[in-house]
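# 3D model of this:
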Amino acid sequence: MSMPYLSGSAICDVGKRFGLALEYEGMKSRWSYMYDLIDLGIGSSNISDVLSYLFDESNFSKCIPSSLTNEEFKEYYKRSVESAIGRINSLLHYSGKELVIKNDKAVLVSRNKEEIELSLKNIPTINRDYIKRVAENAIDNIERSNYDSALTQARTILEETFCFVLEQRNIQANNKGNIKNLYKEVKNEYRMHFDEKADRRVKKLLSGLENIVSAVAEMRNKSSDAHGVGENRLTIDKHHARLAVNSAMTMADFILSVEKKANGKLDY
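Alright, predicted model coming up:
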């Protein structure tokens, strides 16, 4: 079961349908264009309309074999959409939201605490391999000059890591979307700034973590228009984008080590 195949140019056409500035250049992979489409949709608040269009039954009728009966087609369509939404919701877990289809409209709704706790066992662990995969995707975006997407992924690395280590202490993160406050929660819970025995040079090194969180938050602030123009538009060079991603990856790795050590795990 899968979503309808869309070429890079077709994905760009979907963007234009909703007034999104997505141009086909022929140099990027389809998944990269799709990532840009979703990212632009979120930035312009059109994501619900974009997803509703992608999940529309009419798009499936164009690519599913005509040999299927009407009932078989309906079942294929239902399972394909359910599978896609399930994968999306696994990624949305730490946001406390989930994607649902209501009246043929794709919408994000809040999940109650019980649902989140019950689904924890089905969510992949945030570990070094996961961080490495996200960072590698971000570096791929940088090589394709998709700096906005790379910065979003740098932020995601930090936010999901902070939420994960808090949940290891059975704490539901209260500041989703605000990575500065999330980091403060992590610091307080794991008493990262209470080690009086730490060497002053180590403390100085640790103080630099604040700057990483602050910089990544400001470079890709969810409340700002990352795709806008004018003085609020972030101008960034390739090596700066790479620095942001690598800094986020290094910090996330350190935070995972803090959690492991604090919780008595030997592989920190």
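# could you use CA atoms for every contact and neighbour count after this?
Will do.
# what residues sit buried inside the longest helix anywhere in the chain?
For the chain, the longest helix by residue count, based on DSSP state H, is helix 238-262. Within helix 238-262, the residues that qualify as buried are 241-242, 244-253, 255-260, counting by 16 or more other Cα atoms under 10 Å.
# swap in stretch 187-199?
Quick answer for stretch 187-199 (16+ other Cα under 10 Å): 187, 190.
# which other residues reach that stretch?
166, 258-259, 262 (Cα atoms under 8 Å, 6 or more residues apart in numbering).
# again, 7 Å this time
For stretch 187-199, the surrounding residues in contact (Cα atoms under 7 Å, 6 or more residues apart in numbering) are Ala262.
# what about it, distance to the chain center?
Centroid separation for stretch 187-199 versus its chain: 29 Å, with Cα atoms, centre = their mean, to the nearest Å.
# same question for stretch 102-109.
20 Å.
# and for stretch 84-98?
Offset of stretch 84-98 from its chain centre (Cα atoms, centre = their mean): 10 Å.
# what comes into contact with that stretch?
Outside stretch 84-98, the residues touching it (Cα under 7 Å, 6+ apart) are 99, 108-111, 123, 160, 163, 176.
# quick one, what contacts Asn141?
Neighbour list for Asn141: 147, 149-150 [criterion: Cα under 7 Å, 6+ apart].
# that older thread, among the contacts of stretch 84-98, which lie within helices?
Per DSSP H, the subset of the contacts of stretch 84-98 in helices is 160, 163.
# now, of the contacts of stretch 84-98, which are buried?
For these, a burial check counting by 16+ other Cα under 10 Å picks out 99, 108, 160, 163, 176.
# Proceed likewise with the subsequent sequence, for comparison:
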Amino acid sequence: MNIDELKTDFDKAEALLHVLTETATGKERYPRLYSDLRNFFYNSSYKKFMPQWLNNIWTLDIFWSHIKPKFDHYWERREYLAEELSPLLNACQGTHNILTLQSDIIEDFSSIGVNDCWRKMLERVESDPDGAITMARTTMETVLKHLADELHETYSPQEDFSVLYKKVAKRLNLSPDNHEEQLFKSILGGCSAIAGGLGRIRNLYGDAHGQGVKQLRPHIRHARLAVNSSATLCLFLLETYEFQNGKSR
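Prediction:
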């Protein structure tokens, strides 16, 4: 096995646990894979989830010298490693969930598909507010880019979030400037503000970026607001697109 065969970050985290467990229980060693996995995680935003004692464990020989005198029984070593690597596995599972969410939206690009993703995001709100906020922003971005593609609207891969929303809204005749009624102008202007706000709140709170010394932690209510705002706006955009293309009742 080599690191290139591991498709997701969660796969890599599981492989790291497996490699350490195999060494700790006197089985086959994978020195090259261990080195590659260790370098991958220590050169990524996942570094903060790595066990502190692993900082100086550059090789499996050093790891064996560390783990052998620590526990007499293999089962103790397995339990220890599983507990120590659990923060990393949980963090990578969150990334895996986000990738799955993107895939689900693309596979079922409809209001029904977004409703299903909405449910998945809400399920994560209380246990992982950071991750829920990241998923809310990811859902919005995925829907906007997919709509832009369907509407033949050009954009750059790193398009500013609010700019991308305005491009799609204009194509769907949802720009406030396209409406004379003050009520609709206010509502549609609010939609634009929500889109821009989701991008900014994710930069402050979401788990897709590394955090500095002073970490901002969102409350559950913040995560729920982000999730519900994202899902509601995505549904509105999708239903508008479906209506204009004769795909809705």
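# TM-score them against each other, please.
Laid over one another, the chains give 0.57 as their TM-score (TM-score structural alignment, normalised by the length of structure 2), with 181 aligned residues with a Cα RMSD of 4.2 Å.
# who does the longest helix of structure 1 touch, helix- and strand-wise?
With contacts defined as 3 or more Cα pairs under 7 Å, 6 or more residues apart in numbering; DSSP states H and E, the secondary structure elements packing on helix 238-262 of structure 1 are helix 128-143, helix 147-167, helix 200-219.
# if you set the cut-off to 6 Å instead, what comes out?
Helix 238-262 of structure 1 sits against helix 147-167, with contacts defined as 3 or more Cα pairs under 6 Å, 6 or more residues apart in numbering; DSSP states H and E.
# what's the helix it packs on aligned against in structure 2?
Mapped onto structure 2 using TM-score structural alignment, helix 147-167 of structure 1 covers residues 129-149.
# superposed on structure 1, where does that stretch end up, distance-wise?
Here stretch 129-149 of structure 2, set against structure 1 after superposition, deviates by a mean of 1.3 Å using mean Cα distance after the TM-score superposition for structure 1.
# contacting residues around that stretch?
Stretch 129-149 of structure 2 is contacted by residues 98, 121, 124-125, 168, 198, 202, 206-207, 220, 223, 226-227, 230 when judged by Cα atoms under 6 Å, 6 or more residues apart in numbering.
# just the closest of those to Lys185 of structure 2, please.
Val168 (16.3 Å; Cα to Cα).
# what do we get in structure 1 for that closest one?
Val168 of structure 2 maps onto Val186 in structure 1, by TM-score structural alignment.
# before we move on, what about Leu237 of structure 2?
Per TM-score structural alignment, Leu237 of structure 2 is aligned with Ile255.
# and Ser110 of structure 2, by the same measure?
Checking with TM-score structural alignment, Ser110 of structure 2 has Asn127 as its match.
# with adjacent residues omitted, what lies nearest to that match?
Nearest residue to Asn127 of structure 1 in three dimensions, chain neighbours excluded: Leu256, at 7.2 Å (Cα to Cα, 6 or more residues apart in numbering).
# residues touching His13 of structure 1, list them.
To be clear, residue 13 of structure 1 is Asp; His isn't right here. Contacts of Asp13 of structure 1 by Cα under 6 Å, 6+ apart: none found.
# what's the distance between it and Val109 of structure 1?
Applying Cα to Cα, to the nearest Å, the value for Asp13 of structure 1 to Val109 of structure 1 is 28 Å.
# what distance do you get for the counterpart of Ala215 of structure 1 in structure 2 to Arg224 of structure 2?
Aligned counterpart of Ala215 of structure 1 in structure 2: Gly197 (TM-score structural alignment). Using Cα to Cα, Gly197 of structure 2 is found at 14 Å from Arg224 of structure 2.
# do the same with Thr138 of structure 2
15 Å.
# swap in Ala231 of structure 2?
With Cα to Cα as the criterion, Ala231 of structure 2 and Arg224 of structure 2 are 11 Å apart.
# helix or strand for the residue nearest to Gly177 of structure 1 when sequence neighbours are not counted, which one?
Leaving aside its chain neighbours, Gly177 of structure 1 sits nearest to Lys222 (7.0 Å; criterion: Cα to Cα, 6+ apart). Taking DSSP states H and E as the definition, Lys222 of structure 1 sits outside all helices and strands.
# give the burial count for Lys222 of structure 1, as a bare number.
Neighbour count for Lys222 of structure 1, taken as other Cα atoms under 10 Å: 15.
# kindly report the same for Ser58 of structure 1.
Count around Ser58 of structure 1 with other Cα under 10 Å applied: 11.
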